[in-house]
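S.K.: Below are the sequence and a predicted model for it; my questions follow.
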Amino acid sequence: MAIEPKTTREHILSLYGHISGVKKNLKHVHEDVENLGGKIDKIYWVLLTVAGTAVLFVLERMFG
């Protein structure tokens, strides 16, 4: 059971503790987003290669 802050100062100090905790947690989220960005880039290049191959296949059929 949490202790309820009674004064404005106690509320501010309580909020400050939550905000500093969020900042610490955001560091891990940022690292996860960075790692996810690399995976998305790989998927992007694979899809771009597949689309390019399909276009070349169609062009070869049209002119070949």
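M.R.: It's in. Numbering: from 1, shown residues only.
S.K.: C-alpha from now on. contacts and neighbour counts both.
M.R.: OK.
S.K.: Grab the most central residue of this structure for me.
M.R.: Geometric centre of the chain, nearest residue: Val33, 3.4 Å, by CA atoms, centre = their mean.
S.K.: What residues does that one make contact with?
M.R.: Neighbouring residues of Val33 by CA atoms under 8 Å, 6 or more residues apart in numbering: there are none.
S.K.: Second structure follows, compare the two:
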Amino acid sequence: MANGKHPETEGEHIVALYGHITGVKKDVDQIRCTQRYIHEDIEKLGGKVDKIYWVLLATVGTVAMFLIEKFLR
């Protein structure tokens, strides 16, 4: 045990196991919560990347149209 005491009876073992299970449940809940926030941040980042992609695509299209106009004159 973490505190240095070892359970002597079955009841003490059950209480100790219940404490460990409760700690594990809290850890799992914390991981789930963190995972949800990470997923949301990745989705937001994907949206920003899409915006940058469209801006670059529009810029390249504008430059291409400008060059085509210059060559046709």
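M.R.: Done, it's in. Predicted model only: the values in this text are computed from it and were never measured.
S.K.: on that earlier part again, aligned counterpart of the residue nearest to the centre of the first structure in the second structure, please.
M.R.: Alignment note: Val33 of the first structure maps to Gln35 in the second structure; criterion TM-score structural alignment.
S.K.: tell me which element its match is part of?
M.R.: Using DSSP states H and E, Gln35 of the second structure maps to helix 10-72.
S.K.: so what corresponds to Val24 of the second structure in the first structure?
M.R.: Taking TM-score structural alignment, Val24 of the second structure has Val22 as its aligned residue in the first structure.
S.K.: Measure how buried its match is and give me the count.
M.R.: Number of residues near Val22 of the first structure (other CA atoms under 10 Å) recorded here: 11.
S.K.: Likewise for His13 of the second structure?
M.R.: 13.
S.K.: distance of it from His20 of the second structure?
M.R.: Between His13 of the second structure and His20 of the second structure the computed distance is 11 Å (CA to CA, to the nearest Å).
S.K.: Mean per-residue distance, stretch 33-45 of the second structure versus the first structure.
M.R.: With mean CA distance after the TM-score superposition for the first structure, stretch 33-45 of the second structure departs from the first structure by a mean of 1.0 Å once superposed.
S.K.: how about Lys48 of the second structure, what's its partner in the first structure?
M.R.: Aligned counterpart of Lys48 of the second structure in the first structure: Val46 (TM-score structural alignment).
S.K.: Roughly how far does its match sit from Met62 of the first structure?
M.R.: From Val46 of the first structure to Met62 of the first structure the distance is 24 Å (CA to CA).
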